[in-house]
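**Student:** below are the sequence and a predicted model for it; my questions follow.
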Amino acid sequence: MAPRSYRAIFFDLDGTLLPMELDEFLGSYFEAIARFVATHGLDAASFSAGLKAGIGAMAAHDDGRTNFDAFWESFFTHADRDAARWEELLAGFYEHDFGAIGEGFEPNPAAARAIETLASKGYPLVLATMPMFPRRAVEWRLTWAGVDPSRFERITSFENSTSVKPKLAYYAENVAACGLAGEDVLMVGNNTVEDLAIQGLGADAFLVTDHLLDPTDGFDLDAVQHGTMEEFAAWVETLPACADPAHGIDPDVIETARAAALTNGREA
C-alpha cells in the first residue's frame, strides 16, 4: 500500500522519542520538585496537594480554558497563594533543577535520525505530547531524547493547550493549528489509546513498539503501521519529500478546537 501524502507529522514524546520509563521519570520528578519546594521553606504537604489537584484539573476540565489556567486555579485551592511568587519560583525549577533529572540518560539515536530525515524532506513537525508540563520542561525532555526542539513548529504544553490526550479536542486543536484536516497528518506514538485517538479525525498512525503501551490489553497491531523506532527511522527514509507542507503553523493557543472536533462528527 502506497503511503499517504502527509502534510505534517505529529510525534508523541514519552515512550516514543524519549525511551524513558514513565513511572521512573515521574518518581524522580515528584521527588525533585518536593525537594526544591522544601529548600525554599514552603509547606510540602499543601504544595503536594495543590500539585495533584492541578494535574487532576488539567485532565478533567473541558471548558475551553488553557491547561495552565486550570492547573493554577486548582493548585491554589490547597496552596497558599501568598506564600511565594509561585509562577516565578516554579519557572526557576523547570529552568534549572528539572534538567538534572535526565542527566546520564541514554537516548535512542534512531529518534533523532528520524526527526532529521523528516525535516530534511520538508515535513512540518508537531510535538503532540501530553500537555501537562510547562514548555521549558518539554524542551528539556526533548534534549534528553537527543532531539533538537527547534525542529518542531508546534510543541504542546500546558500554556498553549486546552485539552489533554486522549480527548479528540486535544488533537482537533493541533490539527487546526496546522490549518489541516485530520487525513493530512501522520501521528507517531506508542500508546494504543492516547496516541491513536487522533484516528477519530481521519489521521494515519505509526505505532512505535519499543515501549508499547496498550491500555486495552488486546489491540491488534496489524490494524496500524508499527515497528521499533529503528524501523520507523528506516521507514521514513523511504518517504518522498513533502509535496504540500502545512504553512503558518500556530505555536500558541487555538480557539477552534471544539468546533474542529464537532466538524468531524465527534465531541471530545
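**Tutor:** Structure received. Residues are numbered from 1 along each chain as shown.

**Student:** only C-alpha atoms for contact and neighbour calcs from this point on.
**Tutor:** OK.

**Student:** buried ones in stretch 199-210, by neighbour count?
**Tutor:** Applying a neighbour-count criterion of 16 or more other CA atoms under 10 Å, the buried positions in stretch 199-210 are 199, 200, 201, 203, 204, 205, 206, 207, 208, 209.

**Student:** over to stretch 89-100?
**Tutor:** By 16+ other CA under 10 Å, the buried positions in stretch 89-100 come out as 90, 93, 94, 98, 99.

**Student:** give me every residue that touches the fourth one.
**Tutor:** Residues in contact with residue 98, defined by CA atoms under 8 Å, 6 or more residues apart in numbering, are 29, 32, 33, 137, 140.

**Student:** which ChimeraX command selects the buried ones in those residues?
**Tutor:** Here the buried members of those are turned into a ChimeraX selection, burial being counted by 16+ other CA under 10 Å:
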select :29,32,33,137,140
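
**Student:** give me the subset of the contacts of residue 98 that lies in helices.
**Tutor:** Secondary-structure check on the contacts of residue 98 using DSSP state H: residues within helices are 29, 32, 33, 137, 140.

**Student:** adding another structure so you can compare the two:
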Amino acid sequence: MKALLIDYDGTLALVDEDKFAEEYFFSLNVFMVEQYRIALDHFEILDCVAHITKCADGTTNNYDRFLKCLSNKFERFDWKSVFESFYASEEFDRLRELVRPNDKAIELFKRAKESGLVVVLATNPIFPKSATEKRLRWIGLSLSDFNHVTFMENSHYCKPDPRYFLEICRTISVEPKDCLMVGNDDLLDGACTNVGVKYKPVELFSRDGKKNLRDWLLE
C-alpha cells in the first residue's frame, strides 16, 4: 500500500450531515438576505451540485461548472465573489459548532503519514478551496497536512463517479491498486472499488485501532 485516501464528513469529522446541510443553507440564506437583499431557494443550488456530479466531461473543473450553472439561473451576481465572501463570514464560521474531530480517524491519518504513505484528503469536491481549508481547521488540521486535497478548483468529477478516484491517482502518481480509500459511505466512497482502489469503512479502524497499521492496511 502506497497511499491512503480519507474522507472528511463522517470520517475525519463527526457530523450529522443532514443537520449540517440544513444549517448550511439557512446560514447562506441569512447571508444573502443581509448582503444582497435576496432569498435563495436552496433547491437551485442543489440542482447545480447535481449538475456537476452527473454531467462531468473532464474538461472544466467543478467550481467553474458550478458557477456557470448558478449564473445561468441568476445572472445578476458574481457568484464566485458571493461564495468567497460567505466562506469568510461569521455565518459560515458558526457551522463549526456542528463538527467535531473523529479522534480514531485522525489517529489513522497521522499514523499513515508517519509511516511514509502518501495521504490524500479525498473529500467530495463540492466545496471550494477556501471552505475546505476552513473545514479542516475546525478539526485541527490544515491543507499542508496532506500530500493532496480535493476541492472544487482542482477536481473535475465528484463521488461516486469512479473517475474522481482515477484523477486522484494520476495526481499523486500512485496506481489504484496501491491505494486504500477510508470513508463512511459505501456508495460514495466505496465507488473507488470500480477502478481498483481498495475500500474500508472507517468503523473498522475504530474497532481495530490498536492493530499494527501495516497489518490493518494489508488485510
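**Tutor:** That came through, no problem. Just so we're clear, the structure is a prediction, and the values are computed from it rather than from any experiment.

**Student:** how close are the two chains, by TM-score?
**Tutor:** With the length set by TM-score structural alignment, normalised by the length of structure 2, the two chains reach a TM-score of 0.88; 214 aligned residues with a CA RMSD of 2.2 Å.

**Student:** in a markdown table, list the ones in helices among the contacts of residue 98 of structure 1 along with distance to residue 262 of structure 1.
**Tutor:** Shown next, in a markdown table, are these (distance: CA to CA, whole Å):
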| residue | distance to residue 262 of structure 1 |
| --- | --- |
| 29 | 36 |
| 32 | 41 |
| 33 | 38 |
| 137 | 31 |
| 140 | 34 |
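
**Student:** what residue of structure 2 matches up with residue 151 of structure 1?
**Tutor:** Applying TM-score structural alignment, one finds that residue 151 of structure 1 aligns to residue 145 in structure 2.

**Student:** correction: residue 20 of structure 1
**Tutor:** Under the alignment defined by TM-score structural alignment, residue 20 of structure 1 is paired with residue 15 of structure 2.

**Student:** likewise for residue 184 of structure 1?
**Tutor:** Using TM-score structural alignment as the criterion, the counterpart of residue 184 of structure 1 in structure 2 is residue 178.

**Student:** count of neighbours near that match?
**Tutor:** Each residue near residue 178 of structure 2 was counted by other CA atoms under 10 Å, and the total is 14.

**Student:** ok, now which ones touch the nearest residue in space to it that is not next to it in sequence?
**Tutor:** Nearest in space to residue 178 of structure 2, with sequence neighbours left out and distances taken as CA to CA, 6 or more residues apart in numbering, is residue 1 at 4.7 Å. When contacts are counted by CA under 8 Å, 6+ apart, residue 1 of structure 2 touches 117, 177, 178, 179, 180, 217, 218.

**Student:** go with 10 Å
**Tutor:** Residues counted as contacts of residue 1 of structure 2 (CA atoms under 10 Å, 6 or more residues apart in numbering) are 117-118, 174-180, 198, 214, 217-218.

**Student:** on that earlier part again, of the ones in helices among the contacts of residue 98 of structure 1, closest to residue 158 of structure 1?
**Tutor:** Of all those, residue 137 has the smallest distance to residue 158 of structure 1: 10.4 Å, by CA to CA.

**Student:** which residues sit in contact with that closest one?
**Tutor:** Residues near residue 137 of structure 1 by CA under 10 Å, 6+ apart: 91, 93, 94, 95, 96, 98, 99, 143, 157.
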